[in-house]
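Engineer: A predicted structure for the sequence below; I have some questions about it.
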Amino acid sequence: MTISRFLYLFVFISGITLSAQENPEKFNVDFESFTLKNGLNVILHVDKSDPVVAVALTAHVGSAREKEGRTGFAHLFEHLLFLESENLGKGGLDKMSARIGGSGANGSTSRDRTNYFQTVPNDALEKMIWAEADKLGYFINTVTEPVLAKEKEVVKNEKRQRVDNAPYGHTMYVIDKNLYPEGHPYNWEVIGSLEDLQNATLQDVKDFYNRWYVPNNVTLTIAGDFDKAQAKEWVHKYFDEIPSGEEIKRQEKQPVSLEETKKLYYEDNFANLAELTMAWPTVYSYAEDSYALDLLTTYLSEGKNAPLYQSLVEDKQLTGRVSMYNYTSELAGQLMLQVTAYDGKDLDSVKAAIEETFAEFEKEGIPQKDLKRIKAGQETNFYNSISSVLGKGFQLAQYKIFANDPNYINKEVDKILAVTAEDVMRVYEKYIKDKPFVATSFVPKGQVELALENSEEAEVVEEKIVEGAEGNFDLNADVAYEKTPSSFDRSVEPPYGEKPELIEPEIWKTNLPSGLKILGISNTEVPLVKFSLEMPGGLLLENENKVGVSNLLAEIMTKGTANKTPRELEEAIELLGSDIRVNAGDEKITLSGSTLAKNYDQTIALVKEILLEPRWDEEEFKLAKQQVLSRIQQMKADPNSIASNEFRKVIYGKDNILSHNNLGTKTSVENIRLQDLKDYYSNNLSPLSASFLVVGALDQEEAVAPIKGLAANWQVKNVEIPDLPQPEMPEQSQVYFYDVPGAKQSIFRFGTPALAANDEDFYPAEVMNYRLGGGSFASQLTQELREGKGYTYGIRSGFYGDKNTGPFMISTGVRSNITGDAAKLIQDILQKYPESFNRNDLEVTKGYMIKSNARKFETLNSKLDMLSDISNYGLDNDFIKQREEMVENMTLQQIKELAEKYVDPDRMYYVIVGDAETQLEKLKDLGYGEPILLNPEEE
């Protein structure tokens, strides 16, 4: 429930240091904590496993510290603090990140805190400390009226993307308005209202900063490979002279209660299915009851053994999924239950099924075996959540701020394991049983009859898109300001430290008699193992009249085996604290998972059973089919899904199997029978063409031994992968438009057929694209459309090939009323890029592409991805070193030639999803003729 600066979600995964690797129960994170005289909290954690360091600055301010009528300030600041500071200059940390090979400066805002974080090669630590200090003490003077006006537009675009232009986007607004009384700090959303953002003055912004962005309200965490004494010296140098602010007291806890149940409905322009959300008041973060509530929600809703799943999904077939979780914050909490019903299902029937399930739970309680399996999964999830240096740094700050004890990181597992069955029933009776709640019914337009009975219409503020409504701003205007004095010249960027040594992990390989290839990396930092069995095929081997077979096969492969019911299989996996999943893609089916190293053999035994002894359960097949059909129905109303699906069609053409989404269509999925899945399985899954990849705390012999048994019993067969016609660039560009009436944004997918991933030009083209749209805030597309114009929340470009030719694609969402202007600006950037790319661009690109390699091997997932690339594309073990050398030798002329060849705006498809009534006509100005309307006839 945080608002992030970027389009993607940030996931913390990597190596972890345990005090006793053979005994995870003795888990311990060593750290040192101290406080500067000005009140800044500092936490240091040393982890020498990789030559990287993570730096995070966490301010104890979120939307809960705002005032009504001035909401959204905390999140607005998350954006502003990346733009400029007195000593880093324009571009601020974003500009520096590109040079130093950082992961990209990122941040997020919640109700109660705002954080700023990045992982960098460890030679850049002093630079990061210098930059973070500039945010805290030498920033606010750089915020001018034009800067504020532009960033307001960016944040408003973010709100449109996340809320106004998304199915069910207003749900949390309605829930929180009715769960928390007026005046409660959780009554409004983190992102705030568009009206409040528009009304914010420069003085409002400065007052907010001066009140909350002071050392005595901030925690600095540094985690990774660094010298602790040297880091302390730098922290004192750059932070000591920043003055503390007014005293800031901890807010009192403010739990809420409801006098009566509230039921509300809303007709959602972007929803094709009715969705019920229920919310009960609960407890704040780290309260004793929070752990039992977490276990309660997991037991009731997650997996085949969950009572709500059994009732709503299997028995009554009202939905394909039930989501239930305990959402806690610093001052209060709420338990959420959410169900997206199948097409035409009345939400009263959903609510009745929920109530029946609760009544059964009251009689039965939670069985001990379920208590045990859920705890095993929660413990593993905890280790994964803090398994990168950034993850640990982030959590240390979280515990310091909200639990008032960073050492809580070493107590959390004990809290999880201490929950009893009696605790689970007690919290159910205390917070859920017969207690009032807030219920929202979000229904498709014109289907109010699906809402809960006696619901009142919810009040939702809908933005009206008005042509030319936004104000103008000039970011190039010279604005003078007085610099904040310092005892030394802070404008001098600190030097790099000693260059980090890139140590490539040792890769071992073996081939089994069945033809199965095994590649692995032994890594003993953590008692975890991650693995992946990749089997070529996927969508490539499907009949175009029955697209969706491989996806449905993947869905049911983990739904039981010949010897285990679906529930028994799930229980066996979870009791090990393991995870096994199967996914079908365009060119392969992948069976992957993770486990504690000590349970690897038992986990692979289950993998063998899943792969070689399928259950072919007719009921599970019917459920999976129904769930897929529901997803397809939902996608038809989601502008981003529509854009991606339509782009595939124009890139590959109707005769290429890759033009299809691998879920299939309503017609194709309805035509699929269980026998189709059996035929696909029998004909296309073979060890002869498969690869098993494994990374973790095992040596080669330990990793290979259980796989031998699997491969020896797996029938060998030749699998013919068809040679597809490869798409080619169009001779001239064409604009395609898909009409979503009333859309608040226009979604762009611009691009052209380009390269396969094993083409010799593929990686050089990725290097070329870094400054165009692959480098986030270092890219021209971001700088001009977001930072220069405020047209979008985010934009990126990239090459997406596999073994077959894939597209070069630009993707973004822009505010609806500048659709034509934004498309024209992208066109202009592409036309100029080959000539505008200069020597400075080349040096920045080389610096990033080479220096960022220090982060290539930090996580188990990154190591697994590296093995996948080696296996799939025939790369050498040292391909990263080879690429470094290639980048070092790239010339300006090579970049220009690659840009001219692969990003020609006059040989592209421009796919736009938006409001045709107001935007379609303007697109003729691109010069590519009459736009083609894509909206299909209903199936």
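Structural biologist: That came in fine, so what should we check first?

Engineer: C-alpha only now, for contacts and for neighbours.
Structural biologist: Will do.

Engineer: tell me the contacts of V427?
Structural biologist: Neighbouring residues of V427 by C-alpha atoms under 8 Å, 6 or more residues apart in numbering: D289, A292, L293.

Engineer: skipping adjacent residues, who's closest to the second one in space?
Structural biologist: It refers to A292. Nearest residue to A292 in three dimensions, chain neighbours excluded: V424, at 5.1 Å (C-alpha to C-alpha, 6 or more residues apart in numbering).

Engineer: tell me, how many residues neighbour M557?
Structural biologist: Residues near M557, counting by other C-alpha atoms under 10 Å, number 24.

Engineer: pull up the gap between N187 and E158, please.
Structural biologist: 20 Å (C-alpha to C-alpha, to the nearest Å).

Engineer: which one of these two is surrounded by more residues?
Structural biologist: E158 (25 against 20).

Engineer: the nearest residue to the more buried one once chain neighbours are set aside is in what secondary structure piece?
Structural biologist: Beyond its immediate neighbours in the sequence, the residue positioned closest to E158 (C-alpha to C-alpha, 6+ apart) is Y793, lying 5.0 Å away. Element membership for Y793, per DSSP states H and E: strand 792-799.

Engineer: all strands of the stretch 401-550 of the chain, in order?
Structural biologist: In the stretch 401-550 of the chain, the strands defined using DSSP state E, counting those that start in this stretch lie at 438-444, 456-457, 508-511, 517-522, 528-536.

Engineer: got CSV for the ones you listed, with mean neighbour count too?
Structural biologist: Formatted as CSV, the strands of the stretch 401-550 of the chain follow (neighbours: other C-alpha atoms under 10 Å):
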stretch, mean neighbour count
strand 438-444, 28
strand 456-457, 14
strand 508-511, 13
strand 517-522, 22
strand 528-536, 24
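
Engineer: which among the ones you listed is found nearest to Q21?
Structural biologist: strand 528-536 (9.7 Å; C-alpha to C-alpha).

Engineer: what's the closest one packed up against?
Structural biologist: Judged by 3 or more C-alpha pairs under 8 Å, 6 or more residues apart in numbering; DSSP states H and E, the packing partners of strand 528-536 are strand 588-596, strand 691-696, helix 860-873.

Engineer: correct me, but the residue nearest to A292 touches L296?
Structural biologist: Yes. Under the criterion of C-alpha atoms under 8 Å, V424 makes contact with L296 at 5.7 Å.

Engineer: which parts of the stretch 801-939 of the chain are strands?
Structural biologist: 806-815, 909-914, 932-933.

Engineer: pick the most buried one from the ones you listed.
Structural biologist: Ranked by mean neighbour count, the strands of the stretch 801-939 of the chain are led by strand 909-914 with a mean of 28 (mean count of other C-alpha atoms under 10 Å).

Engineer: ok, which stretches of the stretch 101-250 of the chain are helices?
Structural biologist: With helices called from DSSP state H, counting those that start in this stretch, the stretch 101-250 of the chain shows them at 125-137, 145-159, 171-179, 194-199, 202-212, 228-239.

Engineer: got another, please set it beside the one above:
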Amino acid sequence: MFQKVKLVLCGWAVLALSLPINAQKTGSALKPVEKVARKGSELVIPYEKYVLPNGLTLVVHEDHSDPIVHVDVTYHVGSAREEVGKSGFAHFFEHMMFQGSDHVADEEHFKIVTNAGGTLNGSTNKDRTNYYETIPSNQLETALWLEADRMGFLLDVVTQKKFEIQRSTVKNERGQNYDNRPYGLVGETTARTLYPYGHPYSWLTIGYIEDLNRVNVDDLKNFFLRWYGPNNATVTVGGDVNPKDVVKMVEKYFGSIPRGPEVKNRKLAAVTLPQDRYVSYEDNVRFPLLQMVFPTVPNRHPDEAPLDCLAEILGGGKNSILYKNLIKEQKAVQADASHPASELAGEFTLRVLPFPGQTLADMEKMVRASLQEFEKTGVTDDAITRFKAKYESDIINSLESVAGKVSQLAANQTYTGSPNYLPTDYKVHMAVTKADVMRVYNQYIKNKHAVILSVVPKGQAQAVAKPDNFKPTTDGYKAPADQYAGLKYVKPKDNFDRSQRPGAGKNPVVTVPPFYRDNLPNGIKIIGTENKEVPMVTLLFSMQGGHKLSAKDPSRAGIASLMAAMLNESTEKYTAEDINSQLEKLGSSISVSGGTEAINVTVESQVKNLDATLALLEERLLRPRFDPVDFERLKKQRLEAIANQATQPTVIADNVYNKLLYGEGNILAVPAIGTAATVNTITLEDIKNFYRENFSPSVTNLVIVGDIKQQDIKPKLAFLEKWTAKPVTMPVLPPMPSGDKSKIYLVDKEKAAQSEIRIGYLALPYDATGEYYKSGLMNYILGGNFNSRINLNLREAKGYTYGARSGFSGTELVGPFTAQAGVRANVSDSAVVEFLKEIKTFRSEGIHDDELAFLKSSVGQRDALKYETPYQKAVFLNNIIKYNLDADFVKKQNEILQNITKEEINTLAKKNLPLEKMNIMLVGDKALIKPGLEKLGYEVVELDTEGNQVKQTATPTAPVTPATPAPAEKNKKAPAKPRKSMPEIRTS
């Protein structure tokens, strides 16, 4: 069989060689079955594709722009391959794959990659599981050795103890990301209502607790044997590599792994609903939620792109119908539409969070009226243009990093059999017409039935849109044939010693991006660098002061953030809708945000549209309208967001912790968003005055990163010289409290499944080469990486948490040292004991020789990963200009790192880990956790959700170490989102 690829994309030719798809070894290496090369500026990712005799697919992308490599191993198995009653296997096994293999000890996978200066993780979704590393290019062979070892040599080291630890970790993850999170069960409730019983998408990737409790270690081993064969995997390598070298390494390490059982792609009949299905549940939320989900089509179906466009028109931004009818009219805090599509099905989703005073029944009527309005108004040419421009920019942005390009190649190969699906996908989206959008609306939405979910605050069951009319049933379900009988574990046979870890090649030469500086007459300081990898330009403006300026009038705290929000609205020349429409047609973005120390303006534009984007930036920066209607709406939204924070344990913990650190009367003790009392006092005239007095070029830094030279962009920024400078005085903040002794502070969050822990004190101001930097090195071993003492104890050994960490976070003035985690409620006291034990032990006993070597190796090789993307470059340059750093500060940091001694580390630990003066704060269920905390020997002070003291309880003086409960599991990122995920439910 031959495979031929020849595509023409908007005049860009994409050429591929025609070669036998089953080409095998010629001499000592495989020959490519497919090659794709870029000509000029084509929107294509060059690669070579190989297929090993055991069925493993290898895709190699060569890119020498940075001395890094990204390795991705994708297995075509996700939760959709699981069985009824055994949900969560795919994700559970992702955890197990980090627990060692025959030639890699427990926790060594993380340690080896981190020691090499790399990062790693894994993710699981409905349809695939992937594992990946980004590493300096000299560490490629090590990454491939690690991945091959767990593909071919895993099961003998899967022990019952590891199994139990990871089972507990998955439960912690479920608690943190689903059960204890506002609206966390929306997806699970929707899935079991939308899909018939037994459908592969009728449960979530995380699985059900009862299934996790039921599973045994042999079930998990069978899952591996069935789905983790090389013939169900794609290895994708991209970056600073030679394809011939990659092929030899992959042949060596993966070639002897036996094929697994055959895996076939599936197609399922489209889901249809005989009637609208109303379901509901109560949650610990302030805003009720209405969600309508219509079943649609899978990924890469011809109707997917027009449905995506329909979602943008209905609820994709300030020009959408839902925004106009619900948000603009102050009926809803949030209203959006999306069309996440997976391999077997898609879900067209409409979602609304109403303002208090509006019912979910009202929201349903308004959403349905908005759909009828769309039927009458139809699709405009502008809407199609906006959709296509946004899609193009999103695609270009996704290719900024080698990881982004590798992920694209890996996903396309896994789902389509060709890595080169990007041009096809692009072409399909660029071909969408108005008629296509109306056709899919009529086919999938108009007069069709949906799942209509109501999420209501606890105790308000009567507030649902309509009473529930559906319960899942097993009617029509037929169990599939057993796929797990007779599976055998056969280890590879090699002619080399796999226990010998590959040596690293020569360390790559890492250069800090060359940059230029400039100053405008009105005081703007400019720093920039040319970046030719993608045809984009990023500008980052930073106006110093931000929330700190509220110290001049604390009664109006939150004004900087609210003023920044107003700058995203109407200008003298354009309405907010007009300016957003123009930006979307350009594929550009301009966003203004208010932070603690600065007001930031971020601009992204394709080079070809930069002039038009900067013209809109001039409007937004220099000619805001400050419309009273916009102000009223934003202020109302802000007050609701502040009230909503009382439902979120993590936000409560951060806010109360800051109040403990900075003390009453310090503006830094007040959230940047403000409080209900302070925001209520802010008037529109206050906003105008704040803009006139503080929004000034005299305190503005500008970072420029993009595919444009300094001499070419400078004339385009001439409009900034029209910006009149004014003196801005930074307020002097009151002295920070030093703390006399450690106390436990407890905020009651009734019935919380988890407790949020914060332990720390006000430590050090930022400096790049002094005590702050060195203390960061000291903390790296304590709580600054996955293999840190804190995380290995609380997550891996004890199973209390999904992840625990510590760190210094300095600013120009001062910043805290914080150790933190979200832990199971029933181990809250034990978790505090373990945190304190690790800090005390590190302070008293210091760092070990092997830990010092690990620190120097890991941090010393990370530079290769620091400056790859435009955003990374912008952050790097922003720090240089913000803190007035020397051009060679990175070199100085490396010298400090390589010369730092155990004695210096230990001295820093003794000085900067003052355990006797740290605040110990918990947000959790008082009734459950207070008795254990009172046994620890500290004074326990009860606070409300705003940090005000409720009452104080004396406690025993002799600390008692609680018994250690049973274990749980590992820290990794949350599962990767689908290619098009639903918008996040914004709750603050």
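Structural biologist: Looks like it arrived, so ask away. Note that the coordinates shown come from a computational prediction; the quantities given were computed from them, not determined experimentally.

Engineer: coming back round to it: out of the strands of the stretch 801-939 of the first structure, the one nearest Y408 of the first structure is which?
Structural biologist: Among those, if distance is taken as C-alpha to C-alpha, the winner is strand 806-815, at 40.3 Å.

Engineer: where in the second structure does the closest one fall?
Structural biologist: Mapping strand 806-815 of the first structure onto the second structure (TM-score structural alignment) gives residues 815-824.

Engineer: gap between that stretch and the chain center?
Structural biologist: Between the mean C-alpha location of stretch 815-824 of the second structure and the chain-wide mean there is a distance of 19 Å, by C-alpha atoms, centre = their mean, to the nearest Å.

Engineer: ok so, going back, distance to A64 of the first structure for the strands of the stretch 401-550 of the first structure - can I get that in CSV?
Structural biologist: Shown next, in CSV, are the strands of the stretch 401-550 of the first structure (distance: least, C-alpha to C-alpha, whole Å):
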stretch, distance to A64 of the first structure
strand 438-444, 21
strand 456-457, 27
strand 508-511, 52
strand 517-522, 46
strand 528-536, 38
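
Engineer: closest to T845 of the first structure out of the ones you listed?
Structural biologist: Closest to T845 of the first structure of the strands of the stretch 401-550 of the first structure is strand 517-522 (C-alpha to C-alpha; 29.6 Å).

Engineer: just want the angle from that closest one to helix 860-873.
Structural biologist: Orientation check (axes from the mean of the first three to the mean of the last three C-alpha atoms, to 10 degrees): strand 517-522 of the first structure against helix 860-873 gives 150 degrees.

Engineer: mean shift between strand 517-522 of the first structure and the second structure?
Structural biologist: Following the fit onto the second structure, the mean deviation recorded for strand 517-522 of the first structure is 0.5 Å by mean C-alpha distance after the TM-score superposition for the first structure.

Engineer: quick one: map the residue nearest to E158 of the first structure onto the second structure.
Structural biologist: Counting by TM-score structural alignment, the partner of Y793 of the first structure is Y802.

Engineer: burial measure for its match, as a count.
Structural biologist: 30.

Engineer: pretty sure it contacts R795?
Structural biologist: Yes. Between Y802 of the second structure and R795 there is a contact under C-alpha under 8 Å: 6.1 Å.

Engineer: to K415 of the first structure, which of the helices of the stretch 101-250 of the first structure lies closest?
Structural biologist: Closest among those, using C-alpha to C-alpha: helix 171-179, at 28.0 Å.

Engineer: residue contacts, the aligned partner of H660 of the first structure in the second structure?
Structural biologist: Under the alignment (TM-score structural alignment), H660 of the first structure pairs with V670 in the second structure. With contact taken as C-alpha under 8 Å, 6+ apart, V670 of the second structure is in contact with A557, N655, N658, K659.

Engineer: can you do 7 Å?
Structural biologist: K659 (C-alpha atoms under 7 Å, 6 or more residues apart in numbering).

Engineer: P53 of the second structure maps to what in the first structure?
Structural biologist: Under the alignment (TM-score structural alignment), P53 of the second structure pairs with K37 in the first structure.

Engineer: whoops, I mixed them up, E834 of the second structure
Structural biologist: Aligned against the first structure by TM-score structural alignment, E834 of the second structure finds its counterpart in L825.

Engineer: ditto for E618 of the second structure
Structural biologist: Matched to the first structure by TM-score structural alignment, E618 of the second structure sits across from K608.

Engineer: what is the burial count for that match?
Structural biologist: 19.

Engineer: quick one: residues contacting Q949 of the second structure.
Structural biologist: Going by C-alpha under 7 Å, 6+ apart, the list of residues near Q949 of the second structure reads E942, L943.

Engineer: can you tell me how far it sits from V158 of the second structure?
Structural biologist: Separation of Q949 of the second structure from V158 of the second structure (C-alpha to C-alpha): 49 Å.

Engineer: and if you look at Y183 of the second structure?
Structural biologist: 35 Å.

Engineer: and the two? which has more neighbours close in?
Structural biologist: Taking neighbours as other C-alpha under 10 Å, Y183 of the second structure and V158 compare with Y183 leading, 22 against 19.

Engineer: the more buried one - nearest residue in space that isn't next to it in sequence?
Structural biologist: Nearest non-adjacent residue to Y183 of the second structure, counting by C-alpha to C-alpha, 6+ apart: D283, 6.9 Å away.

Engineer: got a list of what the one you found touches?
Structural biologist: D283 of the second structure makes contacts with P182, Y183, V455, V456, P457, K458, as judged by C-alpha under 7 Å, 6+ apart.

Engineer: the fifth one contacts Y281, correct?
Structural biologist: No. P457 of the second structure is not in contact with Y281 according to C-alpha atoms under 7 Å; the separation is 8.7 Å.

Engineer: just to revisit the earlier point, got the contact list for the residue nearest to E158 of the first structure?
Structural biologist: V154, V155, N157, E158, R786.

Engineer: how about a cut-off of 10 Å?
Structural biologist: Y793 of the first structure is in contact with 5-7, 151, 153-161, 782, 785-787, 812-815, counting by C-alpha atoms under 10 Å, 6 or more residues apart in numbering.

Engineer: mind putting the strands of the stretch 801-939 of the first structure into JSON lines with distance to A200 of the first structure?
Structural biologist: Listed next are these as JSON lines, based on distance: least, C-alpha to C-alpha, whole Å:
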{"stretch": "strand 806-815", "distance to A200 of the first structure": "20"}
{"stretch": "strand 909-914", "distance to A200 of the first structure": "29"}
{"stretch": "strand 932-933", "distance to A200 of the first structure": "40"}
